[in-house]
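**Q** Coordinates for the following, if possible.
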Amino acid sequence: MNSVSPSEPAAGHGGAANPSIVGQGVFARVVLALVLGFPVSRPAEAATVEEVIAKVEEIAGEQGLRTALLGFCLIDLEAGPEAAAGYRMDAGLVPASVMKAITTATANELLGPDHRFVTELQTTGVLGDDGVLKGDVVIRGGGDPTLAADELSPTFAKWRDALIEAGVKRIEGRIVGDASIFGTILTPDTWQWNDLANYYGAGASGLTVHRNLFRASFRTPSVGARAPFVGSEPALPGYDFYNEMRVGSANSGDQGYIYGDPYGKLLTFRGTVPVSSGPFTIKGALPDPALFCARTFSEFLNGNGLPVAAEPTTDRLLGIAGEEIGARKKVFEQSSDPLSEILVATNHESDNLKAECIHRAIAVKVKGEGSPMAAAAAVQSHWAQKGIDMTGFFMGDGCGLSRANTVTPRQLALILHAAATGEPFETFHRSLPVAGRSGTLKSIGSGSAAEGRIRAKSGTMDRVRNYAGYLEARSGKRYAFALFVTNYSTDLASVKSKIVRVWSVMANL
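**A** Purely as a prediction, here's the structure:
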């Protein structure tokens, strides 16, 4: 964008500017841009809020959106909440993943940018002079969504070394996975059955590990044939697999789904995977992350010189058996990166698991227990205390996967408006992707007037496309906004192009 000195009148803003002088200035800037090789664009007329709303109304009446539900709200960050303007601002709509903006903005204020998730390695019983631990080793989860995210061995090696340094040479007890910080509810009650066992529906365990996922591989011999199940990675002993997967055409993509319930032992594969020269892999959610962590760590120790006598278990399974974990002694702790960095990954990648763990951590901090219900109550109360009318707001989860979630464009824009006044705002603001440039917004707004001017969280479901975030207009003014499009009947590319048309008018405010 060309720089303009403070004394130079801006075109389109009225005043007593001499047209010939303005014209000479524009001509000079165009010549200079051509000499330097910069792209030249015609100066845009300054827009008004009314023109933005008119553009929203315009796209609402176009083919593909006529039967859709649109909602829009825009608020100047320098004005009060009463300055909110928009279109169907108070319609309760499904937010999809823009719910993550609410979750992360809340966590930024209540947990703080420096918050870290802490995992502890603990022992029970008595450690003898001979190095034999007559007790258990407990992995006390802190809800860290990044724990051993990509590879188990480096983390397990650190834990083994800590035990050895503490004098442990043999464990007569067992490895216990303790996920109690978030309770036993892995997935919210409002999630759909066909989401639960897939990677994007991984439950938020208090002992989350390896992103709570596994990979299932299939051979793809010919189109229409059954796709034989090759195996899982990591291995999942003790689980049964029922395979109905078939082979689709080469360009059909991943249409494979996994069905299973939290803590269940049966995983069913359905759908299609594309024909290819080698195995095709899909990702699923671990049914019991805490037990998986305890089992794989036990196997690691047995294979690396520190024998474990008894079978691994979890706090949940011990509770079912009427047992309790004994008095504990901490031997090691491991902290995550600061929340400020996790927020960036959550919003740029639209990571459901990270959002769910952050949501539950809010509940632990505010309510003293980590259920989805407690988390929702803590979030709603936080923004209500800031004067936002939360009537009709329903938060079934923290990531937006639930179709039962409801929020109005006004509520979301007001939350963003209020967040902008908080001391740690820049941490949250930085976590949001930039239109045309980064994260889930990289594919929208490139080359338009909105590129680089909008930071927002996207929300996508079947026939749902939403955006909520912040605008830095050409005038220098900053706004919070929320734009919802629900139940559209056209292709996604068309919906995105209509949204960019609105954004382009917004950029000229």
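**Q** Please count neighbours and contacts with C-alpha atoms only from this point.
**A** Will do.
**Q** where's residue 211 relative to residue 176, distance?
**A** 19 Å (C-alpha to C-alpha, to the nearest Å).
**Q** Between these two, which is the more surrounded one?
**A** A count of neighbours by other C-alpha atoms under 10 Å puts residue 176 above the other of residue 211 and residue 176, at 30 against 23.
**Q** does that one really touch residue 138, like I thought?
**A** Yes: if you go by C-alpha atoms under 8 Å, residue 176 and residue 138 touch, sitting 4.6 Å apart.
**Q** Could you also give me the structure for this next sequence, so I can compare it with the first?
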Amino acid sequence: MMQKVYTLPYLFYFRGMFKPPLFIFFFLFLCNALQAQTVAQQLANKIKLMQNSPQLEHGIVSLCVADAATGDILYSTNEQMGLMPASNMKVFTSVAALDLLGADYRFKTEIGYSGNIQDSTLYGNLFIVGHGDPTTGSWRYSQTKPDSIMSQIGNILRNAGISNIMGDIILDGSKFSFNPVPGGWSWDDLGSYYGAGNWGLNWHENQYDLVLKPTRTGDTVGIKSMAPEVPYASFVNELKTAAAGTGDNSYPYLPPYGDIAVIEGTVPAGGLFTVSGSLPEPFTPIAAALKQFFIDHNIVHTGTIQSSMDYTLSQKSLPHYNALIGTLYSPTLDSIIYWFMKKSINMYGEDLIKTMAMEKYGVGTTDSGVAILRTYWQERGIEKSAFRITDGSGLSAQNHVTTHGLVQALLYAKTRPWYAAFYNSLPIYNGMHMKSGTIGGVKSFSGYHTSARGKQYVFSIIVNNYDGSTDAIVNKMYSVLNELKK
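**A** Modelled structure (predicted):
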């Protein structure tokens, strides 16, 4: 006769040692504790190997890992050390913006006029007043592309009965401060597309694209075209052609409000090559787009196109419209956050902190936006001394945060109604949903991952002052994070 085999819980039940609910609870608790110990030990082993590598002889690594379900810290090292986060700063900015502004928040651009309209002619000024929309003229959304923006403005004029404008056009970007970039940004970054500033009125994400014609190795690269154009800027071209396959090593220098651009470095030999830089201001290309639209659609304009920048420089009072005739709206904030995180658009981050300030104080400045961000996170448990920041994107080397603070922010995001949109905005690296960050000597990853056993982790890892290649340090960081996949 076949002998019946009883499982351990079954035997315990019949022998009266434990009641099933209590035993099962204890058994599961023991299993989870052992699993947590195993993960923590494996992480500790991998971190030790990483810390002992020559790449980190004079560097530091910080890691914090939490249980997504309970918030318990499962493993940490140097988690309270303030380190430069690079673009992991965007985690703090995104969460605060979604909370304070709302996932369905839309930026607006107002169209208004002063004077009067008679027989399809505006006798007065037309105003285009921005409220910080970072997507105006952007190629990322169908409704924000330059042609679409101009068509929307044309429709507003047509609906108001305006076919001719006998007055000036005022481009008003005064809802944001005159200084378009935060303090602490490197000169090397200001001219590049990722160092673009922001104004109350923006265009094409405030970047231009240069189409280049590489020649023979060692020779000067030709400039074929620029779009949007900045006609008053003079380019000093010191860009050379390098061997094929060497990649983009170009460095454009054109600061805000500047009119002399220097472009240095190399681009690879081969076909046409495109590099992107930051516009010194957005008003000139907006004016050019308007002029062309008016020509194409037979709208007569007899005045000039002026901007809030012009009024500031001339120390004159900026006029305002008397009648509002239409409003352009941006995509919703959750869709803006998607691109902000996926493509790490620094200009969006600076725009968001200024917008939080604008909504609270009427005018958006970096300093007031940073203050709002600091207060917001202090109220959610991050100590003031653990959150020293100067911008909203992480481009500044003056930002210092902790991996513990980043994990707190990610845990908080999980409790919010917009969490799904935030989670989907995180890029996927190494098979994990996480935001990356990179500036000189800094690499960071923060995000979420669900293991093969179905356990979700929240984590943040930052390395500062490493030596050698970025690829090498990233591989070491991946080796650590791979322990969360098991």
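**Q** And the TM-score, once the two are fitted together?
**A** Once the chains are laid over each other, their TM-score by TM-score structural alignment, normalised by the length of the second structure reads 0.87; 451 aligned residues with a C-alpha RMSD of 2.4 Å.
**Q** elements contacting the biggest helix by length in the second structure?
**A** If you go by DSSP state H, the second structure has its longest helix at helix 20-51. On a contact count with 3 or more C-alpha pairs under 8 Å, 6 or more residues apart in numbering; DSSP states H and E, helix 20-51 of the second structure meets helix 8-15, strand 73-77, helix 470-481.
**Q** can we see that at 10 Å?
**A** Applying 3 or more C-alpha pairs under 10 Å, 6 or more residues apart in numbering; DSSP states H and E, we find helix 20-51 of the second structure packed against helix 8-15, strand 60-67, strand 73-77, helix 470-481.
**Q** how big is the angle separating the longest one from helix 20-51?
**A** This points to helix 470-481 of the second structure. When axes from the mean of the first three to the mean of the last three C-alpha atoms, to 10 degrees is applied, the directions of helix 470-481 of the second structure and helix 20-51 differ by 160 degrees.
**Q** same thing with the third one?
**A** Between strand 73-77 of the second structure and helix 20-51, the angle formed by their directions is 20 degrees, by the same axes, to 10 degrees.
**Q** Please enumerate the shared neighbours of residue 176 and residue 138 of the first structure.
**A** 121, 122, 123, 294, 312, 313, 314, 315, 325 (C-alpha atoms under 10 Å, 6 or more residues apart in numbering).
**Q** quick one, helices of the first structure?
**A** 19-36, 49-60, 99-110, 153-165, 289-303, 315-320, 339-349, 352-367, 372-384, 409-419, 425-431, 492-507.
**Q** ok now the fourth one, how far from the chain's centre?
**A** Spelled out, that is helix 153-165 of the first structure. Computed by C-alpha atoms, centre = their mean, to the nearest Å, the chain-centroid distance of helix 153-165 of the first structure equals 30 Å.
**Q** how big is the offset of it relative to the second structure?
**A** Superposing on the second structure and averaging over aligned pairs (mean C-alpha distance after the TM-score superposition for the first structure), helix 153-165 of the first structure comes out at 1.7 Å.
**Q** Map residue 305 of the first structure across to the second structure for me.
**A** Using TM-score structural alignment, the equivalent of residue 305 of the first structure in the second structure is residue 298.
**Q** Next, work out how far apart that match and residue 413 of the second structure are.
**A** Taken as C-alpha to C-alpha, the span from residue 298 of the second structure to residue 413 of the second structure is 51 Å.
**Q** Same drill for those two, tell me which one is more crowded.
**A** residue 413 (22 against 11).
**Q** For the alignment partner in the first structure of that one, list the residues it contacts.
**A** The equivalent of residue 413 of the second structure in the first structure is residue 419 (alignment by TM-score structural alignment). Residue 419 of the first structure makes contacts with 102, 105-106, 108-109, 383, 386, 413, 425-426, 428-429, 480, as judged by C-alpha under 10 Å, 6+ apart.
**Q** Now, of those, which are buried?
**A** 102, 105, 106, 108, 109, 383, 413, 425, 428, 429, 480 (16 or more other C-alpha atoms under 10 Å).
**Q** In CSV: those residues, plus distance to residue 54 of the first structure.
**A** Formatted as CSV, these follow (distance: C-alpha to C-alpha, whole Å):
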residue, distance to residue 54 of the first structure
102, 27
105, 30
106, 32
108, 34
109, 35
383, 30
413, 18
425, 31
428, 30
429, 28
480, 18
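**Q** hang on, the earlier thing: list just the nearest of the contacts of residue 419 of the first structure to residue 44 of the first structure.
**A** Nearest to residue 44 of the first structure among the contacts of residue 419 of the first structure, counting by C-alpha to C-alpha, is residue 480 at 21.6 Å.
**Q** which ones are touching the closest one?
**A** Contacts of residue 480 of the first structure by C-alpha under 10 Å, 6+ apart are 73-77, 84, 412-420, 454-456, 468-472.
**Q** run the last query once more with 7 Å
**A** Residues in contact with residue 480 of the first structure, defined by C-alpha atoms under 7 Å, 6 or more residues apart in numbering, are 74, 75, 76, 77, 413, 416, 417, 469, 470, 471.
**Q** Likewise for residue 296 of the first structure?
**A** Applying C-alpha under 7 Å, 6+ apart to residue 296 of the first structure gives no contacts.
**Q** so what corresponds to it in the second structure?
**A** Under TM-score structural alignment, residue 296 of the first structure pairs with residue 289 in the second structure.
**Q** Ok, residue 126 of the first structure next?
**A** So residue 126 of the first structure corresponds to residue 116, using TM-score structural alignment.
**Q** returning to what we had before: now the contacts of residue 480 of the first structure: which count as buried?
**A** Applying 16+ other C-alpha under 10 Å to the contacts of residue 480 of the first structure flags 74, 75, 76, 77, 413, 416, 417, 469, 470, 471 as buried.
**Q** Excluding chain neighbours, what is closest to the first one?
**A** Residue nearest to residue 74 of the first structure in three dimensions, not counting chain neighbours: residue 481, with 4.4 Å by C-alpha to C-alpha, 6 or more residues apart in numbering.
**Q** Is it correct that that neighbour is in contact with residue 470?
**A** Yes: Residue 481 of the first structure lies in contact with residue 470 (C-alpha atoms under 7 Å); the separation is 6.1 Å.
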